[in-house]
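> have a look; sequence and predicted model below, questions after that.
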Amino acid sequence: MMTTKTDRPRLRCRFITSQPIGQWDDFILSEWELEACEWEDVHPHTETNYLLEGELHVESDGETVILKPGDSARVNADRTGRYWAPVYARMVTIYGPNPTGAESHSFVYREI
């Protein structure tokens, strides 16, 4: 089941393998949906997005890529990642290992 928070109604997430809590040394797989919204955060781990449907824009380190179904993009650890779907995007996301247990931060959500 895709979950959403009331303060982020157009952003849904479902963690498939496990929740990204604390320290982990494997990969975490999740599915995300964005509907006319954007999301920004900083992770202590790498994040790779593989687009299944729609169009997703990904910005990090001053570079923006536009993903179409079948495309992927990676945001390196400790970098700000900004993700937005002008209309709709559904993607699978892979979080790399987080051996330090540091938490993600600097969350920003906006509706477009």
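Received the coordinates, thanks.
> C-alpha only now, for contacts and for neighbours.
OK.
> which residue ranges of the chain form strands?
For the chain, applying DSSP state E gives strands covering 11-15, 28-42, 47-54, 56-60, 63-67, 72-75, 80-95, 105-111.
> and the comparison structure, right after this:
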Amino acid sequence: MTISSPTPPTGQAEAPIDFWPAQPLTPMRADWPNNRGRFIIPTRARGWHDFALSEWELQASAWEDFHPHDETNFVIEGELHIEADGTTVILRTGDAARVRGGRTGRYWAPDYARMVAVYGPNPEGLGSHSFKYRDL
């Protein structure tokens, strides 16, 4: 049996496998052309006890936000710089780093970086804020 959608069959409480088909990365906002992404497992306004999952990329650009939950980034391709509370790390393909919740994370790719990000848990459902973007 092939499941082609995350929707469970009629009469079942949950499907045994959740499946999210591949989708193109799109600009997060029209005025942020070099910050593209997609939420695979979206965040939920009422909170979540597990995690949310996204894929995103920066192309010669920088991104900053404050988030109440942990954010872990795994670099699939390229080089990503991350700074939080005065500490900076440089991630290359295959590297991962976590910015602890309650901090502002600053992320930039001098050339290009493609990442998978895991957010959470966030049981209170508090939102990220203070978004900033700039081209490098």
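Right, received. Where do you want to start? Note that the structure is a prediction, hence the values are computed from the model and not measured.
> once they're superposed, tell me the TM-score.
Once superposed, the chains reach a TM-score of 0.95 (TM-score structural alignment, normalised by the length of structure 1), with 111 aligned residues with a Cα RMSD of 0.8 Å.
> on that earlier part again, closest one to residue 21 of structure 1 among the strands of structure 1?
For residue 21 of structure 1, the closest of these is strand 28-42, at 10.3 Å, according to Cα to Cα.
> now the residue nearest to the spatial centre of structure 1: how far from residue 19 of structure 1?
Residue closest to the average C-alpha location in structure 1 (Cα atoms, centre = their mean): residue 93, at 6.2 Å. According to Cα to Cα, to the nearest Å, residue 93 of structure 1 and residue 19 of structure 1 sit 13 Å apart.
> residue in structure 2 paired with the residue nearest to the centre of structure 1?
Using TM-score structural alignment, the equivalent of residue 93 of structure 1 in structure 2 is residue 117.
> counterpart of residue 48 of structure 2 over in structure 1?
By TM-score structural alignment, residue 48 of structure 2 lines up with residue 24.
> my read: that match touches residue 95, true?
No. With contact defined as Cα atoms under 8 Å, residue 24 of structure 1 does not reach residue 95; the gap is 10.0 Å.
> of the two, who's got more company?
Each of residue 24 of structure 1 and residue 95 has its neighbours counted (other Cα atoms under 10 Å); residue 95 has more, 21 against 16.
> quick check, that one in contact with residue 28.
Yes. With contact defined as Cα under 8 Å, residue 95 of structure 1 counts as touching residue 28 (5.0 Å).
> for residue 51 of structure 2, see how far away the counterpart of residue 45 of structure 1 in structure 2 is.
Correspondence of residue 45 of structure 1 to structure 2, assessed by TM-score structural alignment: residue 69. Look at residue 69 of structure 2 and residue 51 of structure 2: by Cα to Cα, they are 10 Å apart.
> which neighbours do these two have in common?
The contact sets of residue 69 of structure 2 and residue 51 overlap at 119-122 (Cα atoms under 8 Å, 6 or more residues apart in numbering).
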